[in-house]
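Visitor: here is a sequence together with a model predicted from it:
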Amino acid sequence: MTTPATPPRSLGELRRLTPARVALGRAGASLPTDALLDFTLAHARARDAVHAGFDADAIAGGLEALGLPTLQVASRAADRRDYLARPDLGRQLDPAARELLAGAPKGNDVVLVIGDGLSPVAVAAQALDVARHLLARLAAARIGIGAAVVASGARVALGDEIGAALGARMVVVLIGERPGLSAPASLGAYLTFGPRPGLTDADRNCVSNVHGAGMSADEAAHKIAWLVREGLARQATGVALKDESGDPVPVLPPP
């Protein structure tokens, strides 16, 4: 007996499965007006996310309300133009920040850094919620965060210098990801064991796509907490630490 062939799925079904722009149709040699306007709006939102202001005081106040002593620092990028044109400056602390961290308490197991990155909008929308869930999950694992740092003009690698300056065993960086045309406000988390300047992305683990239509704050916190616990135990992150946090996400009481 011959098994009937599975009928091919329609493009309409594909469009329901993904926010990607597929099967948009055409009007003559161009896109339909609705599709063109939607693309233009998404592009404008992505540009606005990159150039949005970063309210470091509000983020620091939120972290203090969660019980975390918080410092504010800046990179060597003098303004947003500098930040976009010179990525290297966003990876280095400015002299005032180095002096501030030099006088801060040392020897933390974990330092939490929240930086604006390429989407300050994502940080404003997601970072404190992720931090709140993360603190609850780390407390359940008996892991404390010794300090928090809010960094302006930050690239991911700025966390390496911050972690080294504070003598941390591990740094967790929550930062705005490069906006896409379907997700202008996506947050990423980067974890590095033994942070120090000069490390590469091969030395980090990443939990990405934290936003309203992507990974939830609690799911991200679950994965980050697992990576923190295992990274400290194995003394490694990056290619040496595979994310095996599993699914489903365990439910904890509301933090």
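Guide: Arrived safely.
Visitor: C-alpha only now, for contacts and for neighbours.
Guide: Noted.
Visitor: would you quantify the distance from the residue positioned nearest the centre of the chain to Val22?
Guide: The chain has Gly188 as the residue nearest its centroid, 1.8 Å off, counting by Cα atoms, centre = their mean. Between Gly188 and Val22 the distance is 26 Å, computed by Cα to Cα, to the nearest Å.
Visitor: same question for Cys206.
Guide: 28 Å.
Visitor: ok, back up a step: and the closest residue to the residue nearest to the centre of the chain other than its chain neighbours, which of the three is it?
Guide: In space, and not counting its chain neighbours, Gly188 is closest to Ser208: 4.3 Å by Cα to Cα, 6 or more residues apart in numbering. Of the three states, Ser208 takes strand according to DSSP: H, G, I helix; E, B strand; the rest coil.
Visitor: give the contact list for Ser208.
Guide: 186-189, 215 (Cα atoms under 8 Å, 6 or more residues apart in numbering).
Visitor: most neighbours of all those residues, which one?
Guide: When neighbours are counted by other Cα atoms under 10 Å, Leu187 leads the contacts of Ser208 with 34 neighbours.
Visitor: OK, contacts around it?
Guide: 119, 122-123, 126-127, 174-177, 208-211.
Visitor: which of those tops the neighbour count?
Guide: Neighbour-wise, the contacts of Leu187 (other Cα under 10 Å) top out at Gly176, 34 neighbours.
Visitor: who are the contact partners of it?
Guide: Going by Cα under 8 Å, 6+ apart, the list of residues near Gly176 reads 115-123, 185-188.
Visitor: settle it for me: which of Cys206 and Val22 has more neighbours?
Guide: Neighbours per residue (other Cα under 10 Å) separate Cys206 from Val22, with Cys206 holding more: 20 against 11.
Visitor: what packs against the helix or strand containing Val130?
Guide: Taking DSSP states H and E as the definition, Val130 sits inside helix 128-140. Of the remaining helices and strands, those touching helix 128-140 by 3 or more Cα pairs under 8 Å, 6 or more residues apart in numbering; DSSP states H and E are helix 56-65, helix 217-234.
Visitor: presented hereafter is structure B, for comparison with structure A:
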Amino acid sequence: MSDQNRPIVTGNVWSALRRYTDARIGLGRAGISLPTSELLKFQLAHAQARDAVHLPLDVNRLTAELSQLSVGDKPLVPEVIHSQAEDRFTYLQRPDLGRRLAESSRSRLQALSQADDSKSDLAIIIVDGLSSSAVQSNVVPFLEQFLADLEAEPRPWQLAPVTVVQQGRVAIGDEIGGLLKAGMALVLVGERPGLSSPDSLGIYLTFGPESGLTDARRNCISNVRPAGLAFAHASQRLLYLIREADRLKLSGVGLKDRTEEVVIDNSSKHQNFLTD
């Protein structure tokens, strides 16, 4: 083939695998570099990831949407609280401050707990984390699915007041769950954005929450979003963990998620392209 007829962009034989993953594979090349279109897509993904970290959570919009949900016959009215990180810059520079409640928020939860001395099974804690877009886009539709599934459970689950935490990290849920006298803390948090997933929601479950616990005491379900783990599937996995945590009286490394123990078998109706 003459140089005049040679295509500008050389394709990649691995490009057929791109339909199975959002990972950047089989991008082709233009000379010794990437095609312009792929370079522009990368720059857009990088900008979206940065925006997810720095864009503040629209708390008013989120609380208004949450108020449209209900627990039984009661509307869900969240309490908005704050970590010790006063602003986003401090939050990113001082992770430790994002793990503890501001004194004013701590006092509010203590007063709330004293007003209702009954213990609850589960405290739902919504945390902006490292991706406000994940929380803004995914928390409400996930909770809509989860609360419906929870209500259909044979045993009634008593919920603590729902909280929305600004400038928070995962571990702040332990302090909140302890203050609300909840048997388990359920943290919905914006995960650190990747270049193909700026809107990934993480779910963390802790049995017997209290300040000072380590990650070994938590179970995690990650990548909850329309392009990742579907809300219905995430809800069923979470319900399994809640039931098992309640039965075994523990969470974390001692509690295994066995919802996906499937043997790869070519004769199975669930085919895997790697084994076809």
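Guide: Done, it's in. Computed from a prediction, not measured in an experiment: that's the story for all the values here.
Visitor: TM value for the aligned chains?
Guide: Once superposed, chain against chain, the TM-score is 0.89 (TM-score structural alignment, normalised by the length of the first structure); 239 aligned residues with a Cα RMSD of 1.6 Å.
Visitor: possible to save the helices and strands packed on helix 128-140 of the first structure as JSON lines with mean neighbour count and distance to Ala136 of the first structure?
Guide: Putting these into JSON lines (neighbours: other Cα atoms under 10 Å; distance: least, Cα to Cα, whole Å) gives the following:
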{"stretch": "helix 56-65", "mean neighbour count": "17", "distance to Ala136 of the first structure": "13"}
{"stretch": "helix 217-234", "mean neighbour count": "21", "distance to Ala136 of the first structure": "9"}
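Visitor: among these, which comes closest to His133 of the first structure?
Guide: Nearest to His133 of the first structure among those is helix 217-234 (5.7 Å), distances taken as Cα to Cα.
Visitor: how far apart are the closest one and its match in the second structure?
Guide: The superposed helix 217-234 of the first structure is, by mean Cα distance after the TM-score superposition for the first structure, a mean 1.4 Å from where its aligned residues fall in the second structure.
Visitor: that helix maps to which residues in the second structure?
Guide: Aligned by TM-score structural alignment, helix 217-234 of the first structure corresponds to residues 231-248 of the second structure.
Visitor: kindly report the same for stretch 176-195 of the first structure.
Guide: Taking TM-score structural alignment, stretch 176-195 of the first structure hits residues 190-209 over in the second structure.
Visitor: quick one: stretch 129-138 of the first structure to the second structure mean distance?
Guide: Comparison of stretch 129-138 of the first structure with the second structure after fitting gives an average deviation of 1.2 Å (mean Cα distance after the TM-score superposition for the first structure).
Visitor: which residues sit against that stretch?
Guide: For stretch 129-138 of the first structure, using Cα under 8 Å, 6+ apart, the contacting residues are 63, 66, 144-145, 217-218, 220-222, 224-225, 252, 255.
Visitor: how does it look with 6 Å?
Guide: With contact meaning Cα atoms under 6 Å, 6 or more residues apart in numbering, stretch 129-138 of the first structure is reached by 217-218, 221, 225, 255.
Visitor: circling back to that earlier point, what's the helix holding Val130 of the first structure aligned against in the second structure?
Guide: Under the criterion TM-score structural alignment, helix 128-140 of the first structure matches residues 140-152.
Visitor: report the distance from the matching stretch to the chain centre.
Guide: 15 Å (Cα atoms, centre = their mean, to the nearest Å).
Visitor: now do stretch 175-186 of the first structure
Guide: 10 Å.
Visitor: go on, stretch 216-226 of the second structure?
Guide: 6 Å.
Visitor: on that earlier part again, could you dump the helices and strands packed on helix 128-140 of the first structure to JSON lines with distance to Asp109 of the first structure?
Guide: Output for these, formatted as JSON lines (distance: least, Cα to Cα, whole Å):
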{"stretch": "helix 56-65", "distance to Asp109 of the first structure": "18"}
{"stretch": "helix 217-234", "distance to Asp109 of the first structure": "8"}
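Visitor: determine which of those approaches Arg169 of the first structure most closely.
Guide: Of these, nearest to Arg169 of the first structure by Cα to Cα is helix 217-234, at 7.5 Å.
Visitor: please pull up the equivalent of Ser37 of the second structure in the first structure.
Guide: For Ser37 of the second structure, the residue aligned by TM-score structural alignment is Asp34.
Visitor: wait, a helix at that match?
Guide: Yes - when classified by three-state DSSP, Asp34 of the first structure is found to be part of a helix.
Visitor: how close does it get to Thr40 of the first structure?
Guide: Taken as Cα to Cα, the span from Asp34 of the first structure to Thr40 of the first structure is 10 Å.
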